[in-house]
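> structure for this input, please:
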Amino acid sequence: MDYRDEVREFLTSRRAKLTPEQAGLPYGANRRVPGLRRAEVAVLANISVEYYARLERGGIAGASDAVLDALARALRLDEAERSYLFDLAKAAGRAPQTRPRRRGSNRWSPRRSLAQMLDAIDAPAVVRNGRTDLLAANRLGRALFADVYDGAEGTPNLARFCFLDLERSQRFFADWDHAAEVSVAILRTEAGRDPRDKGLQDLIGELSTRSEEFRTRWAARNVRIHGSGGKIVRHPVVGELDLVYEGLELTAEPGLSLLVYTAEPASPSDERLRLLASWTGTDAPVNPAGAEN
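Below is the predicted model of the structure:
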């Protein structure tokens, strides 16, 4: 990802999404651009029009935190978008890394203590990196994402599953469009953190080449902090599961997160999770051929 192009497209897209009314400005007449004009953003951020134009052309290296904060306020960026802007500025101002931060690979395996912790969690739990690779899971986690594991060549990847295994992913995700938006936003956020991550760029290139759905969403330049939320999935064995998840950054493994999925106590989904746990305690395959959807 060329950070100058990304800065330009990101700022242009955020400016286009913000109306004068939302920014507290008069609409006026003869507007030929969607959203705000460059001059209006400059006024709101209390910087010169020339400086803002330079920033929007990609010249963000060296911009101070105060300028970035003012720009984020002017464009009404949410927390994820603000973090992405700061990440782009950091990437623009640093030299290429000789030893990139590890984000997990096919060769990565959890430490014994991490594996023990995963096994001790009485709920589906997985370890994921910013590329959406599923690097480790407890038995319930593998059972929950059985379709993802069964269709994977090498390390299971949620974004690849979502866009390149459409038959399974559209069956698995009750709201496939939302799952697709989240997957792309996570990858976009990760690309802002480390635009020189070759594994990530290879994945983005593969998805862009093979999936029009991905290309369309990637062009929107939406970002997301994937810390908590809800997910409704259709499991091939136990049926529909309405789950919530919490994500925890692993301090000892920079770039990796632990995600734990739970259901409302005493709810139908809770009962189905217990059924899934019982199923995984047998020797039967998690996703048997011919199981009903």
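
> hey, let's count contacts and neighbours off CA atoms from now on
Will do.

> now do the SS call for the residue nearest to the spatial centre of the chain.
Per C-alpha atoms, centre = their mean, the C-alpha nearest to the average position across the chain is that of Ile186, at 1.3 Å. Three-state assignment for Ile186 (DSSP: H, G, I helix; E, B strand; the rest coil): helix.

> which residue is the nearest non-sequential neighbour of it?
Nearest residue to Ile186, sequence neighbours excluded (C-alpha to C-alpha, 6 or more residues apart in numbering): Arg224, at 5.7 Å.

> and this one, so I can compare the two:
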Amino acid sequence: MDHRAEVREFLASRRGRRTPEQAGIEPGGGRRRVTGLRRDEAARLAGVSIDYYTRLERGNLAGVSDSVLDAIARALALDRAEHDHLYDLARTANEAGVRSRPRPRVAKTIRPELQFLLDAITEAPAFVSNTRMDIVAANTLGFALYSEMYKSPARPANHSRFIFFDPRAYVFYPDWERAADVNVAILRRDAGRNPHDKQLAELIGELSMRSDDFRTRWAEHNVRRHYTGLKQFNHPAVGLMELTFQAIDLQDDPGYSMTVYPAVPGSPTDEKLRQLATWAATEEIARLTTTSSAS
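You can find the predicted model right below:
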């Protein structure tokens, strides 16, 4: 990706989103040519000159101090994920042409201990994924929950390809639009954190080429942290389920995270997870587990 264009479009989109009224600025008389803040207004809010702010929005973040990045984040009302993304973009700008400290290498396979941990979680779906949103390992309930995704022969199973290429996703996610929005925002964040990941760039290119829905969302430059929340699934075997989720980055396994979907004890979804566990004790899920593990 063109890094300067990425910076330019991200900052311009965030500036265009915030109105003078939201920023506490009197818009004044006359017709405004922009719906959001003007560059001079954003510069004033950040406490920098218009020339300096213009330089930043043209994509030049090299050498920008943390205090200026924080001031820009406040001026544009960036949330935590957007603030982190700005830092990621600045880090990449500062790496250009400079010998930087090597980043931790991402292992091609997970440690056996992680699979043991997943298998020890018996009452909730759990899986490990990478920054490309591939499911690289799961427990039995995790495979069962995402069994629709595994109906495609491609391995590893990938959340993004499922959402944007597989018609089954429209049924599996009751709120498909939200699922698609979140997916793209997570990919945008991960692309900022991993600008040299060729496979991630290839995935984004494939999605952009094949899906108008993805391309439209990608152009919005939204980013998102996705560590806890609530999701709905319409599973073909047990129907509608509403599951909380917790996700953690695996510090000793760079590039991987683990997600667990526990149900509220005694809730209708808790009972449906029990039904899903019974359904999962079939030859189909056993074969699925073997096929995925071998890929």
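
> what's the TM-score here?
After superposition, the two chains reach a TM-score (TM-score structural alignment, normalised by the length of the first structure) of 0.93; 284 aligned residues with a C-alpha RMSD of 1.8 Å.

> one step back: and the residue nearest to the centre of the first structure, how far from Arg217 of the first structure?
Distance, Ile186 of the first structure to Arg217 of the first structure, by C-alpha to C-alpha, to the nearest Å: 12 Å.

> any idea how far Tyr51 of the first structure lies from Ala42 of the first structure?
Tyr51 of the first structure is 8 Å from Ala42 of the first structure, by C-alpha to C-alpha.

> out of the two, which sits in the more crowded spot?
Ala42 (19 against 13; other C-alpha atoms under 10 Å).

> residues contacting the more buried one?
Residues in contact with Ala42 of the first structure, defined by C-alpha atoms under 8 Å, 6 or more residues apart in numbering, are 48-49, 52.

> in CSV: the residues you listed, plus secondary structure.
What follows is the contacts of Ala42 of the first structure, written out as CSV (three-state DSSP):
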residue, secondary structure
Ser48, coil
Val49, helix
Tyr52, helix
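
> can I assume the residue nearest to the centre of the first structure is in contact with Arg221?
No - counting by C-alpha atoms under 8 Å, Ile186 of the first structure stays clear of Arg221, with 10.6 Å between them.

> helix or strand right after the longest strand anywhere in the second structure?
What stands out as the longest strand in the second structure, according to DSSP state E, is strand 239-249. Later in the chain than strand 239-249 of the second structure, the nearest helix or strand by DSSP states H and E is strand 256-260.

> just list what that following strand packs against, helices and strands only.
Counting contacts by 3 or more C-alpha pairs under 8 Å, 6 or more residues apart in numbering; DSSP states H and E, strand 256-260 of the second structure is packed against strand 126-130, strand 239-249.

> go through those strands and pick out the most buried.
Highest mean neighbour count among those (mean count of other C-alpha atoms under 10 Å): strand 126-130, with a mean of 24.

> how distant is it from the center of its chain?
A distance of 13 Å separates the centroid of the chain from that of strand 126-130 of the second structure, by C-alpha atoms, centre = their mean, to the nearest Å.

> would you map the strands across the stretch 1-150 of the first structure?
125-129, 134-137 (DSSP state E, counting those that start in this stretch).

> now those in TSV, with distance to Ser228 of the first structure?
TSV is the format used below for these (distance: least, C-alpha to C-alpha, whole Å):
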stretch	distance to Ser228 of the first structure
strand 125-129	13
strand 134-137	17
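
> and these: which comes nearest Ile60 of the first structure?
strand 125-129 (27.2 Å; C-alpha to C-alpha).

> alright, calling it a day.
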